[in-house]
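I'll drop the sequence and a predicted model, then ask my questions.
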Amino acid sequence: MVALHIRPARREDIDALVDLNRELLHFYGVKPPFPRLDMIRRLQAELLGPAPSVEVLVALAGDEMVGMVAFAEIYALAVCRRSLFIQDIFITKTARNIGVGRALMVELARVAEQRNAFQIDWTADLWNEEARRFYEALAPVLKAEKMFYRLAGTNLRLLLEGAKQGHTATG
């Protein structure tokens, strides 16, 4: 394999990033939520617009994009410190198990250090044993006492409808 280069995504990466994103969706058995051109426009706006909501580091082997890690910086209010959260990390099938994922994580650790972020958090699917083995080799602290929650789709709409009707959450 040619030398690997890790860097922040740029405008000229959007097409390849959409292809990698579609491969990620296929891996999870999810149909792309938007046509390809719409995905291109959305990624351009979210990555390169005036107020980016996500950052992406890409792994390039020569001119080929072989992996990416999408992350966001958050502020841990309780401890008054910055933190990074990985939304997605994905390596194309042809480039797995050759150090691409580790190289992306090392570069992300550099980003965390440069920004004085004290931790990097992420989630993993229980069924994805290959990913879990990779993550465990990085020696993170497994937060087994934590649960991951998500409000989406119908449940998100129900919460909003309840608020409009005057229902309030307790707690």
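In hand now; what should we look at?

For the rest of this, base every contact and every neighbour count on C-alpha atoms.
Will do.

Could you double-check that residue 85 sits in contact with residue 75?
No: the criterion here is C-alpha atoms under 8 Å, and residue 85 misses it with residue 75 at 10.1 Å.

So between the two, which is more surrounded?
Neighbour count, other C-alpha atoms under 10 Å: between residue 85 and residue 75, residue 85 has more, with 16 against 12.

Once you drop chain neighbours, what's closest to residue 70?
With sequence-adjacent residues excluded and distances taken as C-alpha to C-alpha, 6 or more residues apart in numbering, residue 70 is closest to residue 56, at 4.3 Å.

Structure two is appended below for comparative analysis:
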Amino acid sequence: MIRQATVTDVPEIRAMIRELAAYEKAAEQARATEEQLREALFGERPAASVLIAEDDGTGAVEGFALWFPRFSTWTGTRGMYLEDLYVRPHARGAGHGRALLAALAAICREEGFERFEWVVLGWNEPAIVFYRSLGAEFLDDWRVCRLDGDPLRDLAARAPEVVRPGP
């Protein structure tokens, strides 16, 4: 079963984020607290949405997908960016990942989103094979860029004042 997450799912979502980070060999980078996730997902201005995969028989949470809308200047349309897709190891191969992605694709169609995008680590061959089986296109000419920590702080320190419209 696939369902929308509720605020009571936050501890389980945080646990799965930490499991995903450990799988991706980056456990120390998963610093989000339950409070941060609660605000980001269910606060006044939600930053993202989450779908939960549950086992039909037991109701156990087996995976999740966290996504948010994006915008393409080239097409002039909104799209979906999948930040995290995770299925617990014991539940892999049972269709939870495919069901989560299918549910997200249905949201794309319902919302008129023309693109559904995500990234995958180059060493994660099981995920790459899975995504290829769904017909995903791999954009080898594009590279992910990131600023964080000191480089982000240093660039921000050189920012000009931004003029904002008044009330």
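Ah, there it is. These numbers were taken from a predicted model, which means no experiment stands behind them.

hang on, the earlier thing: tell me the secondary structure for the residue nearest to residue 70 of structure 1?
Following DSSP: H, G, I helix; E, B strand; the rest coil, the label given to residue 56 of structure 1 is strand.

After alignment, which residue of structure 2 pairs with it?
Here residue 56 of structure 1 is matched to residue 50 in structure 2, going by TM-score structural alignment.

List the residues that contact its match.
4, 5, 41, 64, 65, 66, 67 (C-alpha atoms under 8 Å, 6 or more residues apart in numbering).

which of these tops the neighbour count?
Going by other C-alpha under 10 Å, residue 64 tops these with 28 neighbours.

Remind me which helix or strand the counterpart of that one in structure 1 belongs to.
Under the alignment (TM-score structural alignment), residue 64 of structure 2 maps onto residue 68 of structure 1. Using DSSP states H and E, residue 68 of structure 1 sits within strand 64-76.

same check, this time on residue 86 of structure 2
According to DSSP H and E, residue 86 of structure 2 maps onto strand 77-87.

Quick check: closest non-adjacent residue to the aligned partner of residue 19 of structure 2 in structure 1.
The equivalent of residue 19 of structure 2 in structure 1 is residue 23 (alignment by TM-score structural alignment). Closest residue to residue 23 of structure 1 apart from its sequence neighbours, by C-alpha to C-alpha, 6+ apart: residue 92 at 7.4 Å.

Trace the one you found over to structure 2, please.
Residue 92 of structure 1 maps onto residue 88 in structure 2, by TM-score structural alignment.

All the helices of structure 2, in order from the start?
Assigned by DSSP state H, the helices in structure 2 fall at 10-23, 34-42, 96-111, 125-133, 149-157.

Need the winner for burial among those helices.
Counting by mean count of other C-alpha atoms under 10 Å, helix 10-23 has the highest mean neighbour count of those, with a mean of 18.
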